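Peer 1: sharing a model prediction with you, sequence too.
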Amino acid sequence: MLKLFKTYRPVIRFILTFLISYFVMALGYKWYLDYSKTTSFQPDYITYYVAEQSQAFLNVIGYHAKIELHAGEPWVRLLFNGDYIVRIIEGCNAVSVIILFIAFIVSFASSIKNTLLFVVAGSLIIYIANILRIGVLTIGLYYYPELEHILHGVIFPLIIYGMVFMLWVIWVNYFVKQKKEHAPSKAL
């Protein structure tokens, strides 16, 4: 059994690190969501801020967008050219995707500096892509409401999770391999 543990030690380390870091961040996010129920931002500050930035993005590219809050609704309404098109809920803020991304990167940690820089850069890329996703999805649903399932349920998740996967591939192939290449070789 000890030989088996030694053989698969890197895999076990990866799985445990991933699960622990994911659990800690998810628990922290849950505490944040519980706390935000007592604040004036609805449904929570990050989701509200994402809705606000999505509105700004749409307005900058020449459309008329406006967000609205309604008492008792756990989402932010996004009006597009005067029509209520989408609602932005807590799941639309990309925090869960960012937590998943970070847990993987931490599990394959390189140097502290590289890991922190990649976590910050990757999280920012995911966050910005999510704002663009909401904006483009809003435009798509305005002009093609019959494609809601394909746009919201297939294409955009494929894009956001595909992007996360590509960031993971870049991390493993560039930063983790780079760490191994610069590590001192062991004498046989």
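Peer 2: Looks like it came in fine.
Peer 1: going by C-alpha atoms from here, please, whenever you check contacts or count neighbours.
Peer 2: Noted.
Peer 1: what about the strands in this protein?
Peer 2: 65-68, 76-80, 83-88 (DSSP state E).
Peer 1: so which of the ones you listed is nearest I20?
Peer 2: Proximity to I20, assessed across those by CA to CA, is greatest for strand 83-88 (29.3 Å).
Peer 1: now do that closest one against strand 76-80, angle only.
Peer 2: 140 degrees (axes from the mean of the first three to the mean of the last three CA atoms, to 10 degrees).
Peer 1: and strand 83-88, how far out from the chain's middle?
Peer 2: Centroid separation for strand 83-88 versus its chain: 21 Å, with CA atoms, centre = their mean, to the nearest Å.
Peer 1: counting contacts, what elements does it pack onto?
Peer 2: strand 76-80, helix 112-143 (3 or more CA pairs under 8 Å, 6 or more residues apart in numbering; DSSP states H and E).
Peer 1: report the buried residues of stretch 156-168.
Peer 2: F156, I160, M163, V164, L167, W168 (16 or more other CA atoms under 10 Å).
Peer 1: would you mind measuring from the fourth one to Y143?
Peer 2: In this view, V164 and Y143 are 28 Å apart by CA to CA, to the nearest Å.
Peer 1: check V86 too.
Peer 2: In terms of CA to CA, V86 sits 13 Å off from Y143.
Peer 1: against that first model, consider the following:
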Amino acid sequence: MRTLVEYCFVEVQWTTKSYSMHACVHDWTLAGLNKRVDLDSYWYAFDCVASSIDRDEWQFLGHLRHSRLARYAARLAHDRFIKAGLLNEITDDRVEEAEYIAHLLQEQVQLTAAAVMFQQALAGKEKALGPDHTSTLRTVNNLGLLYRDQGKLDKAEGMYMRALAGNEKALGPDHTLTLGTVNNLGVLYHDG
């Protein structure tokens, strides 16, 4: 441990008399110890994080009390799991949970991880419900909001335009979801 501390790979936590690993060391350890990704463990962790998001506290997901959960949620979108293709295996019953996790990550300003989860939720909804279903279009709109937060204005505009066209067709031009998308486009054009 002394050698690891000297090279700043491990940090001593004097108050708790424990150690913590640098994120890079943590990733190296994971890569070295876990050559094969355990599918059951991943989905167990996914389900635990998703079930820990209280739907009654939706408006408070950005608060500090949810930051600990966001760290675990962000790990679910780690490159290692993407490369292993785990998120491509999302089942219909986990699509909504992926979107809940994405919202948590977005509110906690973990935008890259949120994008991964929103994209997987969108792919799952397109597969299960079709590209023009209103629930799918809501996810498209949410992905547009995320892209706007990331400063990816062209991608945001594309998502909003898709959501707008779909909502106008499915719900009509005066529906609140359609008008919400029009508002998002207006904000994007105003700020951009």
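Peer 2: Structure received. Keep in mind that this is a model prediction, so the values were computed, not measured.
Peer 1: what's the TM-score here?
Peer 2: Overlay of the two chains. TM-score (TM-score structural alignment, normalised by the length of structure 1): 0.25; 83 aligned residues with a CA RMSD of 5.5 Å.
Peer 1: return the most buried member of the helices and strands packed on strand 83-88 of structure 1.
Peer 2: Among those, strand 76-80 has the highest mean neighbour count (mean count of other CA atoms under 10 Å), at a mean of 22.
Peer 1: now do that one: which elements does it pack against?
Peer 2: Strand 76-80 of structure 1 sits against helix 45-60, strand 65-68, strand 83-88, helix 112-143, with contacts defined as 3+ CA pairs under 8 Å, 6+ apart.
Peer 1: quick one: contacts for F57 of structure 1?
Peer 2: Neighbouring residues of F57 of structure 1 by CA atoms under 8 Å, 6 or more residues apart in numbering: I131, L132, G135.
Peer 1: let's go with 10 Å and repeat that
Peer 2: Going by CA atoms under 10 Å, 6 or more residues apart in numbering, F57 of structure 1 touches A51, Y63, A65, I131, L132, I134, G135, V136.
Peer 1: quick revisit: now do the shared contacts for V86 and Y143 of structure 1.
Peer 2: L137.
Peer 1: re earlier: make a markdown table from the helices and strands packed on strand 83-88 of structure 1 and add distance to K3 of structure 1 to it.
Peer 2: Converted to a markdown table, those look like this (distance: least, CA to CA, whole Å):
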| stretch | distance to K3 of structure 1 |
| --- | --- |
| strand 76-80 | 55 |
| helix 112-143 | 30 |
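Peer 1: what's the closest of those to I20 of structure 1?
Peer 2: Using CA to CA, those put helix 112-143 closest to I20 of structure 1, at 16.8 Å.
Peer 1: other SSEs contacting the closest one?
Peer 2: In terms of contacts (3 or more CA pairs under 10 Å, 6 or more residues apart in numbering; DSSP states H and E), helix 112-143 of structure 1 is packed against helix 45-60, strand 76-80, strand 83-88, helix 95-107, helix 148-150, helix 156-170.
Peer 1: want to throw these into a markdown table with distance to F118 of structure 1?
Peer 2: Formatted as a markdown table, those follow (distance: least, CA to CA, whole Å):
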| stretch | distance to F118 of structure 1 |
| --- | --- |
| helix 45-60 | 21 |
| strand 76-80 | 31 |
| strand 83-88 | 28 |
| helix 95-107 | 8 |
| helix 148-150 | 31 |
| helix 156-170 | 9 |
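Peer 1: and of those, who's closest to S21 of structure 1?
Peer 2: Nearest to S21 of structure 1 among these is helix 95-107 (5.5 Å), distances taken as CA to CA.
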